[in-house]
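In: what shape does this take:
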Amino acid sequence: MHPSPSPKEELNRIIESARRLGVEIDEEEALQWLTAMAAVQHDEITVDARHGVYGHKVSLLDFTPEDLAHFRQVGQIVEIPDQPGVVETALALSGSAAQSKIQTYPGDCDYFERVNIKAPSKAEACRILGETLRQKVLSTASGDTYRFIEVKLGSYPFDGLRDGKPVKKGAPISWSLADVQAAQIVVQDSQGNPNILTWEEMAQEPGWTKLDWVIACPPRKQLANASNNLDVTWEAPDGTILPLDGQLDPYFQEVYLEAESIPLFTKLAKQVAADAMDQYVEQLEKEVKKYVTKSLNYGKAAKRMYNVFRLKGLYSEAAYLRELFDEPATILYQISALVRTVDEASASGSEINQETITEQLDELILGAIEVLEGAQEKQIVRRLLRLRTLINDPSRKREQEVLEAQAELMDEVNAFFYDRLMAVQSIRTYIETLQQ
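Out: Sure thing, here's the model as predicted:
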């Protein structure tokens, strides 16, 4: 029986693959990370007292406090505020924003917030949630540094048509600012009859709850999509806690921004299922499978694989992916996301400074020039320049330019990640198993 390879031996195997592809790996830093990961307990929570943040130790190993002030500033826009004795919250970074040490070019600015509502009944908790969300949307509709995009609340009770487009029973309902202001939407049923779905009614079964903005916070003035994914619970008078969407989310990827919320986090963490990590990994692997089979996006697949590998103990493969996210070409992933962000920031009614939007487009163009070559560079830069001239044009022509620019950029991102994922035999085998 052969002895298991040491972390150093595993790392050397990955480094050899990386070098063949021109991917640079800091061997000393990677080995330190591998050693730290090997010592992590599966439910270990760490507090960074100096910076006032906390989370699962695995998450904090990938987080740098360098941009903490910026993230807290954006957090003031997206967070659901506490209401003493009624609503208590714990705001966290998630996604690539929570992995700022390794994700040099994050696509979005994602937040996650635990919202616990104390109420005499579930119905009252749902009513409070609906009222709180509506007030949040109306108070952050538009400003110099932000613009509200949409909120998800409730699910369609039947198959039908909304604004001429088909909607499926059980799918989450998206509400624009106008919809929230009206507090209702109209959906045609299969017989063609109009049905009014009110905000108050839909809040009684909130389901997946998420808010989205475009932000351009100083001093950066860099545009980004900022989202806040809520995990809402009802706390009954007897102390029983019930997730309003049916399941309490685990805590393996967030970095919580305020140490004052530790008591709430601790209370809710006790309610997380014993097999929460297994369920979380299973869900991530379903998403990876989707992105390597049906909805091809090897960039998104790589980001999810990184979380899968580090939680399943495949640390050498995770270390390799850490380095991929720092490669200059991955800026194309960020550019693709920001093309849509620029479009939303410049939409009718936006108060975001036009100069900020133009400067952001200029940065995208320079970024593309830096990492692309030849015909690919010319094509994508030409398209971004065309989008720059259309920035004040709300026509379908601009919409088409945005879609085509995103598609071309994602083709480049897919090619980059596909080549580098499939070049490492263990990762290739993992992907091919999911594709079967």
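In: from here on, contacts and neighbour counts on C-alpha atoms
Out: Fine.
In: residues in contact with Leu385?
Out: Ile365 (C-alpha atoms under 8 Å, 6 or more residues apart in numbering).
In: another for comparison:
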Amino acid sequence: MSKDQKSTPSTELQKIIDSAGRLGIELDEEEAMQWLTAISISKTGGDVVVDTQQGIFGHKVSMLDFNPEDLSYFREIGHLVEFNDQPGVVETALALSGSAAQSKIQSYPGDCDYFERVNIKADTYEAACQILAQIMRDKVLSTEKGETYQLIEVKFGSYKEDVVKDGKLVQSGSPISWTVDEIRDTQIEAFHPDGTPATIKWGEAALDPGWCKLDWVVADPVRGQLANASNMLDVTFEAPDGTITPLDGYLDPYFQEVYLEAESIPVFSKLVKHVSSDALDDYVSQLEKEVNKYLTKDINYGKAAKRMYNIFRLTGRYEDAVFVRELFDEPATVLYQVWSLIRTIDDLIDEDSSISQDTLMAQADNLIISVIEALEGSQEAEIVRYLLHLKDSLSRMETGEKWTAQVDAARAEVINVVNNFFYERLTALPSIKLYIDGFQEQNK
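Out: Predicted coordinates for the structure are as follows:
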């Protein structure tokens, strides 16, 4: 590499640092250079690295952004959401994903997301589907509720025809959302659009499982903190001849996962051999579709920024990635977590919750403190006012339209501040503004 080539990243980085300074963002040049050096080194060698000290592994770029400081906390929640191996039948590999897997840069993750590879050995595809149906049902019934957790929702299967459920039309092809009681009964009672009864059987849904996902709310009484914990499953069928078939038709890549147990390396290695050679391009393309959605339709610059960071770090736009990753550590981004946690409280207020009211009240107090520490002036006063109304309703366990209106108003006010924060900073950097403009021009 020539001297000119060596100086280019530093020159570009200085422009980034200058832009950050004008916005009042403290970008640590030494830390940024360390990350750029590490990601440059990661271009050599294999895609997957193992941290033998911590017993974790993942894609080399993902591992650069994970801080093992809270590893025991994530593993503890992992014991709740994970599926157990069954020798000779079911083998698994559990990973953190999303913002939880980027804890080194995302100081205020919105949720606690997991991703689990579940490989089922069976004689036939249909047998594998029925094994999946059984282990999912067992998981749901064994983790329905406890002192520090509550199962909220399960996605399993797809509707084969239009139905009306809970007074709403659900179109054919939509993922099926199940309650615990429906899973216990192994069926959903709905109606056809013409008013005739429609019954969806759990066992029949298993034959085309599609999107498999479970969502809990978990509580940490010591921290006075709630979190949404989800487990997205990537289920495969292994035939007697060793052929691997994804049950949803697509084997997911591994570019944003940190696997929590080194013991699962063998099953991970076996499965990722079958990941498409175009997986990185496909992954980036999917992220760009989501960026387009959050920039032009369901406006959310915070979610767009998270996806832009992953795109930039995987496609060589490292200086842009350095700038975006610094935004996640700014105090105002705690509001993204506040926005998510208001929804979490809402999930519990509508349920026969096993999580104590004291824990909910402590979380409400923490939200108010977070806003006070992050903002000032009229923005702070307005959001705190909404949160105080929520806390008052929570203390009296109010539900119904009044509660829903308060939740919607508080979340709208918070996401407005989040959007303004990310928009102003993302568009202040010419290269990122050009990137954003490209999506918005396409949708005019």
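In: okay, and stretch 79-98 of the first structure goes to which residues in the second structure?
Out: Per TM-score structural alignment, the counterpart of stretch 79-98 of the first structure in the second structure is residues 82-101.
In: ok, residues contacting the matching stretch?
Out: By C-alpha under 8 Å, 6+ apart, the surrounding residues in contact with stretch 82-101 of the second structure are 62, 65-66, 74, 78, 106, 109-122, 135, 139, 231, 256-261, 264-265, 267-268.
In: then stretch 232-241 of the first structure?
Out: Residues outside stretch 232-241 of the first structure that contact it (C-alpha under 8 Å, 6+ apart): 114-122, 125, 242-245, 248, 271.
In: equivalent range in the second structure for that stretch?
Out: With TM-score structural alignment as the criterion, stretch 232-241 of the first structure aligns to 235-244.
In: swap in stretch 331-343 of the first structure?
Out: Residues 334-346 of the second structure are where stretch 331-343 of the first structure lands, counting by TM-score structural alignment.
In: off-centre distance for that stretch?
Out: 14 Å (C-alpha atoms, centre = their mean, to the nearest Å).
In: please apply the same query to stretch 187-200 of the second structure.
Out: Taking C-alpha atoms, centre = their mean, one finds stretch 187-200 of the second structure lying 32 Å from the centre of the chain it belongs to.
In: onto which residues of the first structure does that stretch map?
Out: The counterpart of stretch 187-200 of the second structure in the first structure, counting by TM-score structural alignment, spans residues 184-197.
In: what do you get for stretch 265-281 of the second structure?
Out: Alignment of stretch 265-281 of the second structure against the first structure: residues 262-278, by TM-score structural alignment.
In: try stretch 411-422 of the second structure
Out: Going by TM-score structural alignment, stretch 411-422 of the second structure sits over residues 406-417 in the first structure.
In: for the matching stretch, buried residues please.
Out: Neighbour-count burial for stretch 406-417 of the first structure, counted by 16 or more other C-alpha atoms under 10 Å, picks out Gln406, Glu408, Leu409, Met410, Glu412, Val413, Asn414, Phe416, Phe417.
In: that one vs the second structure, average distance?
Out: Here the mean offset of stretch 406-417 of the first structure against the second structure after fitting is 0.6 Å, by mean C-alpha distance after the TM-score superposition for the first structure.
In: how far out from the middle of the chain is that stretch?
Out: On the basis of C-alpha atoms, centre = their mean, stretch 406-417 of the first structure sits 19 Å off its chain's mean C-alpha point.
In: please apply the same query to stretch 327-341 of the first structure.
Out: Worked out by C-alpha atoms, centre = their mean, stretch 327-341 of the first structure lies 14 Å from the chain centre.
In: what comes up buried for it?
Out: Those would be 327, 329-341, for stretch 327-341 of the first structure by 16+ other C-alpha under 10 Å.
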